[in-house]
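1. build the 3D model from these lines:
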Amino acid sequence: MTYNSTLTKVFVYLLTSIEAIYQTSVPLEIQNRKNVHLATSDCLVITCYLWGVLHFSETLYNATKGQYFHGCKCHALVSESGYVIDYTITPALMADSSMTEEVLSQFGTPTVLGDMGYLGQSLHDRLELKGIDLITPVRKNMKQKKILFPNFSKRRKVIERVFSFLTNLGAERCKSRSPQGFQLKLEMILLAYSLLLKSAKSLEPETLRYSIGYQVMAK
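-> Below you'll find the model as predicted:
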């Protein structure tokens, strides 16, 4: 009885949150499209998917058999508070540094902490001209430099934790038949994660433990 009651509360919480986002963020031409009365509510469909993400529903990933598109990876810009604030999707074989300039230029944050995949003096120089300071560690076989950014290693681990959380929610199981399908599933996972993290922070403002959010939703 308690289990079923918890699931109901979580679903209602998600549906209410999605309805609020939908009303403020989705263009009216989509909300009022001609065939909207023939289909299930957009908010209900999105909520059902998110509910499945939170409960690790294998039907979301293995509903059909056949050839899947495998060839994308995600580059994300993550705030210190743990939110994914921008991202881009590239072919899996593309170097990590290739899209960095585009993503960082769009957001315009002055200081970014990256990993070794974003090494490269030319990239750093181009970003510096745009007022962006990209700070990365160096490989062991490279000339060591002193990193003056306070608590660099600890603060850079935030993005590693976030990607670990997204993996827990199924980001690495985003099977799809096209890049567009991959992006859609990834965005649903990002939305589920963001709602969980927001709920968690309503209880503990400094936390990165998104799973606490489920407890808040269930109250």
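2. CA atoms for contacts and neighbours, from now on please.
-> Fine.
3. could you list every residue that touches the spatially most central residue of the chain?
-> Residue closest to the average C-alpha location in the chain (Cα atoms, centre = their mean): L190, at 3.6 Å. By Cα atoms under 8 Å, 6 or more residues apart in numbering, the contact list for L190 reads 84, 166.
4. from the chain's centre, how far out does the helix or strand where it lies sit?
-> Assigned by DSSP states H and E, L190 belongs to helix 179-203. Relative to its chain's centre, helix 179-203 lies at 6 Å (Cα atoms, centre = their mean, to the nearest Å).
5. against R126, how distant is D133?
-> Relative to R126, D133 is positioned 10 Å away (Cα to Cα, to the nearest Å).
6. endpoints of stretch 127-139, how far apart?
-> End-to-end distance for stretch 127-139, by Cα to Cα: 21 Å.
7. and what of stretch 196-212?
-> End-to-end distance (Cα to Cα), stretch 196-212: 7 Å.
8. which other residues reach that stretch?
-> Taking Cα under 8 Å, 6+ apart as the rule, stretch 196-212 contacts 81-83, 165, 193, 213-214, 216-217.
9. ok, Q31 - how many residues close by?
-> Using other Cα atoms under 10 Å, Q31 is surrounded by 13 other residues.
10. and if you look at L197?
-> Neighbourhood size, L197 [other Cα under 10 Å]: 24.
11. related to what we said a few turns ago, and D133 and R126? Which one has more around it.
-> D133 (17 against 13).
12. isn't the more buried one right up against V112?
-> Yes. If you go by Cα atoms under 8 Å, D133 and V112 touch, sitting 6.2 Å apart.
13. coming back round to it: so which bits of the helix holding L190 are buried?
-> Applying a neighbour-count criterion of 16 or more other Cα atoms under 10 Å, one finds 179, 182-183, 185-186, 188-201 buried in helix 179-203.
14. sequence B follows; please return its structure for comparison with A:
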Amino acid sequence: MNVSKLVEIYYAVDEFLIKFMPYMESHLLPTSDRKPTRTCSLTLSEIMTILIAFHVIGFRNFKLYYIHLQQFHSNDFCKLVSYSRFISLVQRTVVPFYFFSQSLSKTRTGCYFMDSTAIKVCNIKRAYAHKVFKTIASKGKTTTGWFYGIKLNLIVNDLGEIMNFSLTTGKSNDRWPVENLCKNLIGKVFADKGYLSKELFEKLMGKGIELITQIRKNMKNAFMPIWDKLMLRKRSIIETIIDQLKNISQIEHSRHRSIPNFIVNLIAGITAYSLKEKKPAIANIYTTGLQ
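-> Below you'll find the predicted structure:
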């Protein structure tokens, strides 16, 4: 593992937490007077750095990755705790991780692409016996078939930057989280036929967002500017991003033992992608059409 990359990730995380943690602690609800007496040898910045780096370097098994850190990078951290102790600390990072991912630079280009992808939590044949995600997972269907799990909804810009994301149940309609995903954005959003809805189109148009989708076979042809047709053909950019999140990062696997750790792993994967210097993007010859 490149130590300079570890330092780079740690610096970005630590600079954010220095400002964020006092703000978060000032807004926490009061609890019992009893304060924890056990202190952790790893800082929150180090825990988050370890979780992000897992998605950067390409390990497919977190336990083997952590053993690798203990053997070859113990000097790069204050004091690495045992693997079981580290897993118990992961859930502490849920809130800071979400806000850190949202704080990363995102360019409002006015050209966006939206899609959803299935996050399988187990084989659908074992859905009846699955307990960890019983309260939030459900059976759903995509173009590739049935699955049991959760849907990750994404909106990205033409530079390959993830603008926003949300989680919904496997059986949820793709149109449900659209308004929240498009919050604070203005411009054109390109999506597949699953997002086709007159009511949704009018709601978004009132907020300065034009939702552009392909028409269904049983619908009449409507005039569409050549620019919009070109951008609809470029929707593969978000499919490429989803592929990188699942295969370079590892946001999808069936070994989770708690929901908070699942959420942290997913956000860590998205954060690792967002910190990449080179992202899939649409060539400048297309982006100039919005200027």
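15. right, and the helix or strand after the helix holding L190 of the first structure?
-> Next helix or strand after helix 179-203 of the first structure toward the C-terminus (DSSP H and E): helix 212-218.
16. quick one: the helices in the first structure, in order.
-> Per DSSP state H, the first structure carries helices over the ranges 2-25, 28-31, 42-54, 59-62, 100-107, 121-129, 152-168, 179-203, 212-218.
17. out of these, which is closest to H75 of the first structure?
-> helix 100-107 (7.9 Å; Cα to Cα).
18. relative to helix 121-129, how tilted is that closest one?
-> 10 degrees (axes from the mean of the first three to the mean of the last three Cα atoms, to 10 degrees).
19. for helix 100-107 of the first structure, name the packing helices and strands.
-> Applying 3 or more Cα pairs under 8 Å, 6 or more residues apart in numbering; DSSP states H and E, we find helix 100-107 of the first structure packed against strand 72-78, strand 84-91, helix 121-129.
20. kindly recompute the last result at 7 Å.
-> Applying 3 or more Cα pairs under 7 Å, 6 or more residues apart in numbering; DSSP states H and E, we find helix 100-107 of the first structure packed against no helix or strand.
21. buried stuff in that helix?
-> With burial defined by 16+ other Cα under 10 Å, the residues of helix 100-107 of the first structure counted as buried are 100, 103-104.
22. for those, which one is nearest Y61 of the first structure?
-> V103 (28.3 Å).
23. quick one: contacts for the closest one?
-> Residues near V103 of the first structure by Cα atoms under 7 Å, 6 or more residues apart in numbering: 87-88.
24. now do L54 of the first structure
-> The contact partners of L54 of the first structure, taken as Cα under 7 Å, 6+ apart, are L169.
25. that one and R173 of the first structure, how far apart?
-> 14 Å.
26. how much space separates the aligned partner of L129 of the first structure in the second structure from R235 of the second structure?
-> Aligned counterpart of L129 of the first structure in the second structure: G206 (TM-score structural alignment). Counting by Cα to Cα, the separation of G206 of the second structure from R235 of the second structure is 24 Å.
27. comparing those two, which shows the higher neighbour count?
-> Neighbours of G206 of the second structure and R235, each counted by other Cα under 10 Å, are more numerous for R235; the result is 19 against 9.
28. skipping adjacent residues, who's closest to the more buried one in space?
-> Leaving aside its chain neighbours, R235 of the second structure sits nearest to F113 (6.3 Å; criterion: Cα to Cα, 6 or more residues apart in numbering).
29. isn't that neighbour right up against G160?
-> No. F113 of the second structure is not in contact with G160 according to Cα atoms under 7 Å; the separation is 9.4 Å.
30. so for the two, which sits in the more crowded spot?
-> Taking neighbours as other Cα under 10 Å, F113 of the second structure and G160 compare with F113 leading, 27 against 23.
31. ok, now which ones touch that one?
-> When contacts are taken as Cα under 7 Å, 6+ apart, F113 of the second structure is in contact with 155-157, 189-191, 235, 238.
32. also V132 of the second structure?
-> 257-259.
33. buried subset of the contacts of stretch 196-212 of the first structure?
-> The neighbour count (16+ other Cα under 10 Å) marks 82-83, 165, 193, 213-214, 216-217 as buried among these.
34. could the residues you listed be laid out in JSON lines, adding distance to N35 of the first structure?
-> Formatted as JSON lines, those follow (distance: Cα to Cα, whole Å):
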{"residue": "G82", "distance to N35 of the first structure": "38"}
{"residue": "Y83", "distance to N35 of the first structure": "35"}
{"residue": "F165", "distance to N35 of the first structure": "37"}
{"residue": "Y193", "distance to N35 of the first structure": "30"}
{"residue": "G213", "distance to N35 of the first structure": "35"}
{"residue": "Y214", "distance to N35 of the first structure": "34"}
{"residue": "V216", "distance to N35 of the first structure": "36"}
{"residue": "M217", "distance to N35 of the first structure": "32"}
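35. closest one of those residues to E19 of the first structure?
-> Among those, M217 lies closest to E19 of the first structure (Cα to Cα), at 15.4 Å.
36. excluding its backbone neighbours, what's nearest the closest one?
-> Nearest non-adjacent residue to M217 of the first structure (Cα to Cα, 6+ apart): V10, at 5.1 Å.
37. that neighbour matches what in the second structure?
-> For V10 of the first structure, the aligned residue in the second structure is K5 (criterion: TM-score structural alignment).
38. that match: neighbour count?
-> Using other Cα under 10 Å as the criterion, the residues surrounding K5 of the second structure number 13.
39. residue contacts, the match of L129 of the first structure?
-> With Cα under 7 Å, 6+ apart, G206 of the second structure has no contacts at all.
40. G187 of the second structure versus that one, what's the distance?
-> According to Cα to Cα, G206 of the second structure stands 12 Å off from G187 of the second structure.
41. before we move on, what about D14 of the second structure?
-> 34 Å.
42. cool, and E25 of the second structure?
-> With Cα to Cα as the criterion, E25 of the second structure and G187 of the second structure are 36 Å apart.
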